[in-house]
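[1] with the sequence up front, the predicted model follows.
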Amino acid sequence: MAVIVAVEDDPDVHQLLRLILENAGHEVHMATEALVGLDLVAEHGPGLAILDVSLPGGVDGVEACTRLRAHGAHADLPVLMLTARAREEDQRRGMAAGASDYLVKPFDIVELLGRVEKLLG
């Protein structure tokens, strides 16, 4: 079991993501805004962060990833970008911000869990 912080603003994906990860045995802390997600990372010290790119509140998932990378305690935290933004430019932007992996929605549950387990090591 690992602790995972996931930031997803779509209510249906939010609920589905929590269900998938909890059924896989993980402790999951969810947020709908990036700044709340960053607070959860600081509070729970997860083994993985999952970030949507498009988020409300003025800070998107790419900026949240950049902030994690800039913070010494979380600089090496694996980050999975989980987003509907499928353009190559979007993927490059996410990876340049320090994302460990990039998965496009809609996603396959088996693929999601495989990537999560790989990132958790």
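    That came in fine, so what should we check first? Residues are numbered from 1 along each chain as shown.
[2] going forward, measure contacts between C-alpha atoms and count neighbours the same way
    Fine.
[3] where's His26 relative to Ile4, distance?
    Relative to Ile4, His26 is positioned 7 Å away (Cα to Cα, to the nearest Å).
[4] in terms of neighbours, single out the busier of these two.
    Neighbours around His26 and Ile4, counted as other Cα atoms under 10 Å, are more numerous at Ile4. The numbers are 25 against 15.
[5] measure the more buried one to Glu89 for me?
    Relative to Glu89, Ile4 is positioned 27 Å away (criterion: Cα to Cα).
[6] got the contact list for stretch 110-121?
    Outside of stretch 110-121, the residues within contact range by Cα atoms under 8 Å, 6 or more residues apart in numbering are 2, 21, 24, 47-48, 78, 80, 100-101, 103.
[7] structure B:
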Amino acid sequence: MVDDQGELRKLVRMTLEFGGYELHEAGYGERALELATVIKPDLVILDVMMPGEIDGYQVCEQLKKGAFEKVPYVILLTAKGQASDLQEGDRVGADDYLIKPFSPLQLIDTVKIALQ
């Protein structure tokens, strides 16, 4: 889970902890890429707008380039919901796109489908 808002990370953690998922958290893009190198996640839930040198689109693009041993499923979870934002998500290789505010049930369903 990558989001600069600790409250949102907490909500996602509480939503997914009942599914028995192992969850790691990062507050900005650079840290997300560091963790991905070590953890090799199956799935990344990623905000777009974050502080630091790289945004969520750039993180997604780097995760999907194949520079990582394992290419994770990427769900962009963001307030950016314009058509151009969705197109940018497609361009960088995001597998799914959820717009904030989101339904916790929708997130659970999306994660379950992604990890099948």
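    Great, that's in hand. Small disclaimer: the values here were computed from a predicted structure and weren't measured.
[8] about what we covered before: filter the contacts of stretch 110-121 of structure 1 down to just the ones in helices.
    Assigned to helices by DSSP state H, the following of the contacts of stretch 110-121 of structure 1 qualify: Leu21.
[9] could you pick out the buried ones from the contacts of stretch 110-121 of structure 1?
    Buried subset of these (neighbour count, 16 or more other Cα atoms under 10 Å): 2, 21, 47-48, 78, 80, 100-101, 103.
[10] hang on, Asp85 of structure 2 in a helix?
    Yes: with DSSP: H, G, I helix; E, B strand; the rest coil as the criterion, Asp85 of structure 2 is assigned to a helix.
[11] quick check, nearest of the contacts of stretch 110-121 of structure 1 to Pro11 of structure 1?
    For Pro11 of structure 1, the closest of those turns out to be Leu21, at 15.5 Å, with distances computed as Cα to Cα.
[12] contacts only, for the closest one.
    For Leu21 of structure 1, the set of contacting residues under the criterion of Cα under 8 Å, 6+ apart consists of 27-28, 113.
[13] any idea what it aligns with in structure 2?
    Under the alignment (TM-score structural alignment), Leu21 of structure 1 pairs with Leu16 of structure 2.
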